[in-house]
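Asker: Sequence and predicted structure below; questions after.
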Amino acid sequence: MTKPTLADLEAFSVVASERSFRRAADLMGISRSALSHRMRKLEEQLGVRLLHRTTRSVSLTDTGSKLLARITPTLSELDATLDSLAEERGEPSGSLRINASKGAARLLLAHVVPSYLARYPDVELDLVSEGRLVDIVEQGFDAGVRLGEAVPQDMIAVSISKEIRFLAVAAPAYLRRFGEPRVPDDLHRHRCIRQRLPSGKRYHWEFARHGQEIAIDVPGALTLDDSDLMVEAAAAGLGIAFIPEETARDRLEAGQLVAILKAWSPPYPGLMLYYSGRRHVPSALRAFIELLRGSDMQAGLVSPYEASDR
């Protein structure tokens, strides 16, 4: 049997992680057909089938799962060894993959990424923005950035922004016409501007007071997927919106909107960069965290309101 190359095994690991030839090929910078050919060659060399292929997806065979479980620690150890060599040279190198919501990615681009790229030119930064939460380990990311409440409990998290608070707001004219809700359950009798999350689900408004937590699927004829649009709709008297306080601050101060149920709206942890403590932390990620800690995001000067995808 001809032994497969390290490159072939690494390619198999990427395909197994992404469950997609297209995404894996994009990550590796090669064509989908070239990657598919490489996987067929690997299967021929080993004399076993590793992947189930359909027109829409890729999955592992039992043999493929066993191979992946065996080679993953070895590939991780190799990455750690090569990374330690980079440290001996004094500068991080290689790639750094970070998954973040679109708003979080926007903040990183504005406050951290330019300095990072200028300081560490040998690092290739792959910043992937998407609304849905993913398993960063399973998907091959070094780190993720999300609001604190969305960070998995088994991750190491670094706070990088101030707290965020969500408020229910409405126009004064709306409240004069329909009255002001006194407790969250009163919202069931109101016109609410609902929010569609990036995952496609509608957001259930979350309230808390004295240890009591309530999540309400509010009624409403209007659903939007953007906080700024929700603020505009609420200011126009179309109903009650539930949005980050920073988003509505100008209109609140101008009296165009009124905050309601404030006693039920405590602040929540802001943005967190998180990563697995069970894997080797590459020097490129350690350098990124160090730069974050010295940035204005860490100093609390940046609002994370745009980064919410709950």
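Answerer: In hand now; what should we look at? Residues are numbered from 1 along each chain as shown.
Asker: can we go C-alpha only for contacts and neighbour counts from here?
Answerer: Fine.
Asker: longest single helix anywhere in the chain?
Answerer: Across the chain, the helix with the greatest residue count (assigned by DSSP state H) is helix 62-89.
Asker: what about the strands in the stretch 1-150 of the chain?
Answerer: Here the stretch 1-150 of the chain has its strands, by DSSP state E, counting those that start in this stretch, at 51-53, 58-60, 94-100, 123-129, 143-147.
Asker: Hmm, I typed the wrong one, I wanted the stretch 201-310 of the chain.
Answerer: With DSSP E, counting those that start in this stretch as the criterion, the stretch 201-310 of the chain has strands spanning 205-209, 212-216, 222-224, 240-244, 258-260, 271-276.
Asker: Mean neighbour count and distance to L167 for those strands - can I get that in JSON lines?
Answerer: Below are the strands of the stretch 201-310 of the chain laid out as JSON lines (neighbours: other Cα atoms under 10 Å; distance: least, Cα to Cα, whole Å):
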{"stretch": "strand 205-209", "mean neighbour count": "17", "distance to L167": "9"}
{"stretch": "strand 212-216", "mean neighbour count": "12", "distance to L167": "14"}
{"stretch": "strand 222-224", "mean neighbour count": "15", "distance to L167": "16"}
{"stretch": "strand 240-244", "mean neighbour count": "26", "distance to L167": "5"}
{"stretch": "strand 258-260", "mean neighbour count": "21", "distance to L167": "6"}
{"stretch": "strand 271-276", "mean neighbour count": "24", "distance to L167": "18"}
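Asker: and the comparison structure, right after this:
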Amino acid sequence: MEKPTLADLTAFAAVAEHRSFTRAADALGQSRSSLSHTILVLEKRLGQRLLHRTTRSVAPTEAGARLLQRIGPVLRDFEQALDGFAEDQGILSGTLRINANEMAARLLLRDAVPTFLSHHPGMMLDLVVDRRLVDIVEQGFDAGVRLAEAVPQDMVAVPFGGVARFIAVASPGYLEGRTPPRTPDDLRSHRCIRHRMPSGKSYRWEFERLGQDWVVDVPGALTLDHNGLMVEAAAAGLGIAYVPELIARAMLDAGRLEIVLSDWSPPIPGLCLYYARHRHVPAGLRAFISILTGR
């Protein structure tokens, strides 16, 4: 029997981990057809079917799971050895894939991303902005960035950037001649710019003061699904919007927006970069975390 190559086993492990030929091919930087051919040749060499394939999913067979259990630690050790060598030489290469929401991406682009690319010119950064909270392992990301409260519990979370705050904002023009809201319930008599969630449901605005929580399903003729557009709509006088302070900061500083219900909008735990606990942390991700946390 002709022995499989390291490339063959790496390809199999990638498909088994991502449960998808397409996502595994993207992660390996090769075509789906080439990857499929590699797996077929590997199965022929071993005389075993390693993967169950359907039109919707891919999963290891019993034989495939046994093989993955044996080669997994070896492949991780090999990857760690190469990463360690690259770090010792001070030269990192490859692609770092990070999934983030809009607020996180804006913050990363201010400092961490330019610093990372400047310090490590051999690295490429693929920053994907997504409103949905995706499974970063299944989708082939090295890490994700979300508010601390949204990070899955089985992930390693690295806080950065301090606390965050969601605020209600309106333009001076909108507020002129109107009584500003004093409590969240007063929003029911105002025009509000509603926020549609990725699920299609309308987001109910959440406030808190002195331990008292208040959730309001606000009225409004306009519904948007993008924080930046909500800020622009509020600045245009179309109503009150509820957005991350970071997204509205430029408009606030320019005087085009004002905060209402400020004492009902306390700080909350901020952003975290997170990654899978059981996976090898590549050198590129370790370098990015070091820059992000200033270590």
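Answerer: Alright, I've got the coordinates. Here the structure is a predicted model, which means the values were calculated and not measured.
Asker: So after superposing, what's the score?
Answerer: Put the two chains on top of each other and the TM-score (TM-score structural alignment, normalised by the length of structure 2) is 0.79; 293 aligned residues with a Cα RMSD of 3.4 Å.
Asker: quick check: angle from the longest helix of structure 1 to strand 94-100?
Answerer: Direction vectors for helix 62-89 of structure 1 and strand 94-100, defined by axes from the mean of the first three to the mean of the last three Cα atoms, to 10 degrees, enclose an angle of 120 degrees.
Asker: how about helix 62-89 of structure 1: buried residues?
Answerer: Under the neighbour-count criterion of 16 or more other Cα atoms under 10 Å, helix 62-89 of structure 1 has 64, 67-68, 75, 79-80, 83, 86 buried.
Asker: how about these in CSV, adding distance to P92 of structure 1?
Answerer: Compiled in CSV, those are given as follows (distance: Cα to Cα, whole Å):
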residue, distance to P92 of structure 1
G64, 33
L67, 30
L68, 27
L75, 19
D79, 13
A80, 12
D83, 8
A86, 6
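Asker: for V48 of structure 1, what are its contacts?
Answerer: V48 of structure 1 is in contact with T63, counting by Cα atoms under 8 Å, 6 or more residues apart in numbering.
Asker: change it to 10 Å
Answerer: Under the criterion of Cα atoms under 10 Å, 6 or more residues apart in numbering, the contact list for V48 of structure 1 reads 40, 42, 61, 63-64.
Asker: Closest to V14 of structure 1 out of those?
Answerer: The nearest member of the contacts of V48 of structure 1 to V14 of structure 1, counting by Cα to Cα, is G64 at 12.5 Å.
Asker: ok, now how distant is the residue lying closest to that closest one once chain neighbours are set aside from L85 of structure 1?
Answerer: In space, and not counting its chain neighbours, G64 of structure 1 is closest to L50: 4.1 Å by Cα to Cα, 6 or more residues apart in numbering. In this view, L50 of structure 1 and L85 of structure 1 are 33 Å apart by Cα to Cα, to the nearest Å.
Asker: picking that back up, rebuild the contacts of V48 of structure 1 as a markdown table, extending it with distance to A150 of structure 1.
Answerer: Below are these laid out as a markdown table (distance: Cα to Cα, whole Å):
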| residue | distance to A150 of structure 1 |
| --- | --- |
| R40 | 39 |
| L42 | 38 |
| T61 | 32 |
| T63 | 34 |
| G64 | 31 |
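Asker: just to revisit the earlier point, wait, the residue nearest to G64 of structure 1 touches T63, no?
Answerer: Yes. Between L50 of structure 1 and T63 a contact is recorded at 5.9 Å, counting by Cα atoms under 10 Å.
Asker: Now do A173 of structure 1 against I243 of structure 1, distance only.
Answerer: For A173 of structure 1, the distance to I243 of structure 1 equals 19 Å [Cα to Cα].
Asker: Repeat that for R177 of structure 1.
Answerer: From R177 of structure 1 to I243 of structure 1 the distance is 22 Å (Cα to Cα).
Asker: What segments of the stretch 101-250 of structure 2 are helices?
Answerer: In the stretch 101-250 of structure 2, helices defined by DSSP state H, counting those that start in this stretch lie at 102-110, 112-119, 172-175, 227-235, 245-253, listed in chain order.
Asker: how much does the last one stray from structure 1?
Answerer: Going back to what we said before, that points to helix 245-253 of structure 2. The superposed helix 245-253 of structure 2 is, by mean Cα distance after the TM-score superposition for structure 1, a mean 4.7 Å from where its aligned residues fall in structure 1.
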